[in-house]
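Undergrad: Starting from these lines, generate the structure:
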Amino acid sequence: MKKSLLIIPFSVLLHLCILNGILYLMTPITYVESSNMIYYNLSWLIITFSLNFYPTERRETFETNLGKFFKLLGIYGLAYFALYGLRSDGIYTFEYRASVFLIICFFITAYRSLFYWVRKKYRLYGGNFRNVVVIGRDRNLKKIRRVFDQPELGYRYKGFFDDKPSVSPTYLGKMNDCFKYILENDVDYIYCIASKLSKKELEYLVTFADNNLKKLKIIPDNKEIFTRSMFIELYDTIPVLAMRKSPLEVEYAPIVKRTFDILFSSMVILLVLSWLAPLLYILMKFESKGPLFFKQKRHGVNRKTFWCYKFRSMTQNDSADTVMATKNDMRVTRIGKIIRKTSIDELPQFINVFLGDMSVVGPRPHMESHTEMYETSIDKYLVRHFVKPGITGLAQIKGYRGEIIKKADIVNRIRFDIFYTESWSLGLDLSIIYLTIVNAVRGEEKAY
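TA: The predicted structure is shown next:
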């Protein structure tokens, strides 16, 4: 059974119905002017089609689509509130408009989740499947089989062809036998391992697929070095594999992240630091001499050095720039123990965020001496410097913060930092911020 051509139009129509239905029911004044209705609908269509939101890959799930989904809601939210700013009717407050938008987001998210759930169940029961064969056999075949063997993705793996005979139950014969089999068994997708065919054989296979309406997918010889973060760039007609790419390299992503950083850091500076800094200054003066802020050179994006600010939590000492705080560290003051335990000492770094040296979320910046030590002893350590360092990060909420006691501590920290650089999304940032606040309230074992 082939994929229905009505799925995308149906999804577009249903999303527009949700959007217009909620707006009409909750803000009927909005629809007094037809231009408002045109604006909301046209904005949705332009943004969704610009993001290529509706066409979904066969291997795409609700979870793998989350990044694109949050981008859609974020950009549409800007368009939604832009009209409110330009044409405030004075009847609906900003808070009410915001609650309407959240309701729209809820129902669209619910539909999107339901869509993927129904599609998964439909495929599990045999609907919307694709028959697949593989021509050639190498180590990649086992890896690609893991995808084909997931019934919810809708693949039906028939077997493989290879000139080297095999006792495998999925062995279908020599490569020349594939053409007759493909035509007789209604095969949809042909996966070809390029290293197993000559140039002439590949050219014939391309011609055969085109003339028989079959989808041909070529698997290059990867020399066992491919990673999830690789991507393809086209130089004229030549595909070039780039080994590493971050979602933050997409044109609009740095703008979204920087805008969020400026707004979030501004709120913290104005609403928290404005009164907390004078209060801590007074308390510190009762206990020890020294400045309110402690500043230290740390390495940021592309290994550039910047001054990182914290509330001073220790007595002044000569080892502050080389020795990390340890459990029961005698250098830590009484006030310092409290602000370190609750991570309040990190709050001045929102000044670094506002200035552009740091981000709210990202790999934690290390002291210069530690960067110089780890970059030669820890594999892929410097990958974390492709992005701005953060006040909090994925490694921190996973428990890898503070003192490095054994090598596994820094290795796992780097592993989470690299995962973050390769998987960034605004939704991931928001979840990390939420869990950071939860951990700060509960108190963390390594916060000393």
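
Undergrad: hey, let's count contacts and neighbours off CA atoms from now on
TA: Will do.

Undergrad: so what does whichever helix or strand residue 281 is part of touch, helix or strand wise?
TA: Using DSSP states H and E, residue 281 sits in helix 274-287. Here helix 274-287 touches helix 334-341, going by 3 or more CA pairs under 8 Å, 6 or more residues apart in numbering; DSSP states H and E.

Undergrad: Give the burial count for residue 374, as a bare number.
TA: 16 (other CA atoms under 10 Å).

Undergrad: Chain neighbours aside, what residue packs nearest to it?
TA: With sequence-adjacent residues excluded and distances taken as CA to CA, 6 or more residues apart in numbering, residue 374 is closest to residue 381, at 6.7 Å.

Undergrad: Next one: that neighbour relative to residue 362, how far apart?
TA: Residue 381 is 14 Å from residue 362, where distance means CA to CA, to the nearest Å.

Undergrad: one step back: can you tell me what sits against the helix holding residue 281?
TA: With CA atoms under 8 Å, 6 or more residues apart in numbering as the test, helix 274-287 has contacts from 292, 333, 334, 335.

Undergrad: To compare with the earlier structure, here is another sequence to fold:
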Amino acid sequence: MKSEPINAGQGVQVGGFIKQHHSMVTAAHQLADVLVIWGLLAGLVSLADYTWGMGYQIAAFVASICYHIFAHKNGLYFSWRGQSLFTEVKTVVTTWLVVLGTLLTITFLFDLTEEYGGAVMVAWAVAVPVAISLYRISARMVLREFRRVGVNTRRVAIVGAKEPGISLANSIIGSPWMGMTVAGFYDDRVPIGHYPLLEEDVQVVGTTELLKQQARAGEFDDIYIALPMREEETIKELVEELANSSCCVHIVPDLFTFKMLNARSREIGGLPVVSVYDTPFDSFDAVIKRAEDVILSSIILCGIAIPMLIIAAAVKLSSPGPVIFKQRRYGINGEEIMVWKFRSMTCCDNGDVVVQATKDDCRITKVGGFLRRTSLDELPQFINVLQGKMSIVGPRPHAVAHNELYRDKISGYMQRHLVKPGITGWAQVNGWRGETDTLEKMEKRIEFDLAYIRSWSVFFDVKIVWLTLIKGFFGNHVY
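TA: Sure, this is the predicted structure:
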């Protein structure tokens, strides 16, 4: 029996186990690589009854570092949903051969050949790629079993019910190990209800307008635009519209001139696809970012515990109402979160309309005015960071009402939600904080937010934190 079309208001099972946990899977791969490289060499040295000296330790250390660098460059730590098992194993072997070449070069340059046992090193050179390949094959088998019961899947929409959309759908359906489920086709040129695949129960669900509605509602994990090159204007328009969703958007197979965000290429069943809007935290970088947040926020909270108690008492004694104001805002992937602040107003606006504070606003309490000018009202957000809802550095979270106001007015506005919101950000240290009474001011803030996402690095975060300490606590336009 054919499946029923998906209605725009229909409830959706949120898929994407990997969407939330892909970084942890990647971290596990990287840790396993290090353990294999060190463990095998240590084990072989022990079996040969050699001494685990400095020479072997340096070899293991250099091999681990080089393997991490080359593996990352070769894409081994990106999602392999669209790659064949053969391609992954081949990449493992190729990467290790480059590492061996590097080790041999260092060994001969510094005349270290006498430091190592020949048989041990040969056995190690053979055993490492075999072991890494075996555990990656095992990981695929385990994840495939999860996917069979509906876990670890991503919900995919395809725009284009002709070639190459049909080829893409056939590749996804023919490769269930990739963990993708095709929700349907969306096309303005093909009648709704048509089944482009002869033997598969996947139909044309609706037009691109319906796709936009469902994308805004968060009904998909990924959207693949598979329209022919002659539809260039349609594709450009669609890409601009989908900037107001939190979906990962990919184009098959051609590139046009877009304002890309962390664009990267990959393959789905041999077909090239390019991510137009994507998060920079889909690999070990997410683990680094989280560790940075946990360590820094823990240290900061220990240091500001007493000042926070004093501020809490001042807020409570100065005006009636709660000490902590919790406001609905958008977090990563456009999900609503509750952001904590010290209450600085006599009211707690948290509905569909939120009026920004202005100069001499009568709603601001005397204590609240000082807290807002110095940004001390933001201190409880370090607790949000520990909760995992926010990051120390990232785009500042806006009230839900403001997001809905600006998402259709500023191109790419919602793409700031591909990362966790932050307590401070690149826009704030460049002066774009406080009241945004004109569209131009908000556009500049978004411009800096997207620039941060494109250029993220740990050193960039450190720079922003340092600039915040120097000049970020005060501002002429903060009321």
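
Undergrad: quick one: the aligned residue in the second structure for the residue nearest to residue 374 of the first structure from residue 335 of the second structure, how far?
TA: Aligning on TM-score structural alignment places residue 381 of the first structure opposite residue 413 in the second structure. Distance of residue 413 of the second structure to residue 335 of the second structure, computed by CA to CA: 15 Å.

Undergrad: Please say which of those two ends up with more neighbours.
TA: Ranked by neighbour count (other CA under 10 Å), residue 413 of the second structure and residue 335 place residue 413 first, with 22 against 13.

Undergrad: Can you show me the strands along the stretch 151-300 of the second structure?
TA: 154-159, 180-186, 204-206, 222-225, 248-251, 264-268, 271-277 (DSSP state E, counting those that start in this stretch).

Undergrad: what's the third one aligned against in the first structure?
TA: With the alignment judged by TM-score structural alignment, no segment of the first structure is matched to strand 204-206 of the second structure.

Undergrad: what's that strand packed up against?
TA: strand 180-186.

Undergrad: Give me the range in the first structure that the strand it packs on lines up against.
TA: Per TM-score structural alignment, strand 180-186 of the second structure has no counterpart in the first structure.

Undergrad: Would you mind getting the angle between that strand and strand 154-159?
TA: Taking axes from the mean of the first three to the mean of the last three CA atoms, to 10 degrees, one finds strand 180-186 of the second structure and strand 154-159 inclined to each other by 30 degrees.

Undergrad: other SSEs contacting strand 180-186 of the second structure?
TA: strand 154-159, helix 165-173, strand 204-206, helix 208-216.

Undergrad: Residue range in the first structure corresponding to stretch 381-392 of the second structure, please.
TA: Residue span in the first structure matched to stretch 381-392 of the second structure, by TM-score structural alignment: 349-360.

Undergrad: For the aligned partner of residue 476 of the second structure in the first structure, which three-state class applies?
TA: Taking TM-score structural alignment, the alignment pairs residue 476 of the second structure with residue 445 from the first structure. Three-state call for residue 445 of the first structure (DSSP: H, G, I helix; E, B strand; the rest coil): coil.

Undergrad: residues contacting residue 445 of the first structure?
TA: Residue 445 of the first structure neighbours (CA under 8 Å, 6+ apart): none.

Undergrad: so how far is residue 237 of the first structure from it?
TA: Residue 445 of the first structure is 55 Å from residue 237 of the first structure, where distance means CA to CA.

Undergrad: mind listing the helices for the stretch 201-350 of the first structure?
TA: 253-268, 274-287, 334-341, 349-355 (DSSP state H, counting those that start in this stretch).

Undergrad: Return the most buried member of those.
TA: Comparing those by mean neighbour count (mean count of other CA atoms under 10 Å), helix 349-355 comes out on top with a mean of 21.

Undergrad: Now do that helix: which elements does it pack against?
TA: helix 253-268, strand 305-311, strand 359-361.

Undergrad: 7 Å instead?
TA: In terms of contacts (3 or more CA pairs under 7 Å, 6 or more residues apart in numbering; DSSP states H and E), helix 349-355 of the first structure is packed against helix 253-268, strand 305-311.

Undergrad: a markdown table please, covering these and showing distance to residue 181 of the first structure.
TA: Below are these laid out as a markdown table (distance: least, CA to CA, whole Å):
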| stretch | distance to residue 181 of the first structure |
| --- | --- |
| helix 253-268 | 46 |
| strand 305-311 | 62 |
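
Undergrad: nearest to residue 323 of the first structure, of the ones you listed?
TA: Proximity to residue 323 of the first structure (CA to CA) singles out strand 305-311 among those, at 15.8 Å.

Undergrad: Mean per-residue distance, the closest one versus the second structure.
TA: In the superposition with the second structure, the average deviation recorded for strand 305-311 of the first structure is 0.8 Å (mean CA distance after the TM-score superposition for the first structure).

Undergrad: which bit of the second structure covers that strand?
TA: Using TM-score structural alignment, the partner range for strand 305-311 of the first structure is residues 336-342.

Undergrad: Now the matching stretch: buried residues?
TA: 337, 338, 339, 340, 341, 342 (16 or more other CA atoms under 10 Å).

Undergrad: thinking again about what came up before, quick check: angle from the helix holding residue 281 of the first structure to helix 334-341?
TA: 140 degrees.

Undergrad: how about TSV for the helices and strands packed on strand 180-186 of the second structure, with mean neighbour count and distance to residue 148 of the second structure added?
TA: TSV is the format used below for these (neighbours: other CA atoms under 10 Å; distance: least, CA to CA, whole Å):
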stretch	mean neighbour count	distance to residue 148 of the second structure
strand 154-159	24	13
helix 165-173	20	13
strand 204-206	23	24
helix 208-216	19	25
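
Undergrad: Same list (those) but as JSON lines, adding distance to residue 61 of the second structure.
TA: Shown next, in JSON lines, are these (distance: least, CA to CA, whole Å):
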{"stretch": "strand 154-159", "distance to residue 61 of the second structure": "37"}
{"stretch": "helix 165-173", "distance to residue 61 of the second structure": "39"}
{"stretch": "strand 204-206", "distance to residue 61 of the second structure": "54"}
{"stretch": "helix 208-216", "distance to residue 61 of the second structure": "46"}
